[in-house]
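> Just to be clear, the model below is a prediction. Sequence and coordinates:
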Amino acid sequence: MKLVEKAIIFAAMAHKNQTRKGTETPYVTHPFAVGMMLQGAGCSEEVVAAGILHDTLEDTEATYDSLVKEFGAPVANLVVAASENDKSLSWEDRKQHTIDGLKDASMDELQVIVADKLHNLRSIRTDLEEHGEVIWGRFNRGKQKQHWYYASIVKALAPRKDAFKLIGELEKEVRKVFGFVEL
């Protein structure tokens, strides 16, 4: 079985019965969309698989060792890079850690992280259009903090914008959702 097909099955089982924040949408639609976005951007099979698996360590019972066994260390390490590993930290500290890590991230790591954030923002925009500002109540932090987080990611990625087309798409999405990038 191909790596991506295996990742789809693994993610579907791992995220079974989970839904997206504040919706009835099956959670697995998010990692699938991230993987397909990466595939459409011409990323490697390992990056696509990691995109599909990117939330398994953070949000399911899956372990690093199980990912290594099923998909190999390179894919498992990409999943680790896209995960918030220390849930004991505050929301702000976890997000700052993600932002700070972008400058040293490999291109493969960056691709998974950017596709994840881009799909999250596109989902937020769709929900905003459908339900209005009330959607910000679904999140651990409201609109202002979400704006800070996504704008900070875009700013951190600015020097690498030409290296991966989805970085430009992420910047456009931040502008659509929040109106501007600069804070």
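Received it, and whenever you're ready, just let me know what you need. Residues are numbered from 1 along each chain as shown.
> Could you use CA atoms for every contact and neighbour count after this?
Noted.
> out of all of them, which helix in the protein is the longest?
Counting residues, the longest helix found in the chain (DSSP state H) is helix 107-131.
> Distance from the chain centre to that helix, please.
Here helix 107-131 shows a centroid-to-chain-centroid distance of 7 Å under the convention Cα atoms, centre = their mean, to the nearest Å.
> buried residues in the next helix or strand after that helix?
Sequence order places helix 143-157 as the next helix or strand after helix 107-131, per DSSP states H and E. For helix 143-157, the neighbour count (16 or more other Cα atoms under 10 Å) marks Gln146, His147, Trp148, Tyr149, Tyr150, Ala151, Ser152, Ile153, Val154, Lys155, Ala156, Leu157 as buried.
> here's the one I want to compare it with:
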Amino acid sequence: MSGMTGYSDRINHAFAFAAKHHDQQVRKGTRLPYLTHPANVAVILTRYGCSDDIVVAGVLHDVVEDCVRDGMTRDMLEERIGRKFGSSVLTTVLGVTERRTDDDGIDLSWEDRKEDYLQRLSLANSDALWVCAADKVHNANSILSDLRRTSFPETVWGRFSAGRDGTVRWYRRVVDRLREVGFDAPIVDELEAAAAELESV
């Protein structure tokens, strides 16, 4: 990609917004700043030639889910994202945001949150399906690279409440669900390869 001048102002603005909201957060079980994850999601989406809107949503995809704190409510975060980045970006972000409570305000368990997420992918637009796939590609590949670097795989699996089997099954279920809802972009093959490798390690 010669002659590429880097990210657009909007994408850089999204990074600044995400950095502010993810401040002090780290990746599960590591000392890596949380922002390394949305940054990698942006790289993956850019690699597939996705639009600015999709890349911006990729950078912001965890803000609503993870940054309700310091007096910021979910509604406030949603309003700010919509105002700064537009309603289509907000719709995409909400399409891949796990809900912690159901429509009646009842807290969802880990399993129910995952089930709800998979169900809602049938309502998501294709921009959200791209972000979902890129998010899972980076997460699955992060687990694989951590497993390759350690002699103690149980420490890697121990970060996840679902343990090894539940975590591996989750990635397989996302692949299957993306195919079920008719999303067959090449990134799904990349995710499937990572899921298959997780199953084999």
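Sure, I can see it. Since this is a predicted model, take the numbers as computed values, not measurements.
> sorry, back to before: pull the most distant pair out of the buried residues of helix 143-157 of the first structure.
The largest separation in the buried residues of helix 143-157 of the first structure, counting by Cα to Cα, is between Gln146 and Leu157 at 16.8 Å.
> For the longest helix of the first structure, buried residues please.
Buried, per 16+ other Cα under 10 Å, within helix 107-131 of the first structure: 108-122, 124-125, 127.
> which residues does the residue nearest the centre of the first structure contact?
The residue lying closest to the centre of the first structure (Cα atoms, centre = their mean) is Asp116, at 2.2 Å. If you count contacts by Cα atoms under 8 Å, 6 or more residues apart in numbering, Asp116 of the first structure has them with Pro31, Val34, Gly51.
> now do 10 Å
Neighbouring residues of Asp116 of the first structure by Cα atoms under 10 Å, 6 or more residues apart in numbering: 30-31, 33-35, 37-38, 51-52, 54-55, 82, 110, 170.
> Likewise for Asp189 of the second structure?
Counting by Cα under 10 Å, 6+ apart, Asp189 of the second structure has contacts Ala133, Val137, Val175, Ala195.
> distance of it from Asp112 of the second structure?
Counting by Cα to Cα, to the nearest Å, the gap from Asp189 of the second structure to Asp112 of the second structure is 26 Å.
> just His37 of the second structure next, same as before
His37 of the second structure is 24 Å from Asp112 of the second structure, by Cα to Cα.
> do the same with Arg159 of the second structure
Taking Cα to Cα, one finds Arg159 of the second structure at 19 Å from Asp112 of the second structure.
> picking up where we left off before, could you single out the nearest of the buried residues of helix 143-157 of the first structure to Thr23 of the first structure?
Gln146 (18.4 Å).
> which one in the second structure is aligned with that closest one?
When the second structure is aligned by TM-score structural alignment, Gln146 of the first structure is paired with Thr167.
> wait, doesn't that match sit right on Lys136?
No: using Cα atoms under 10 Å, Thr167 of the second structure makes no contact with Lys136, being 11.4 Å away.
> Kindly point out which residues are neighbours of both of those two.
Ala195.
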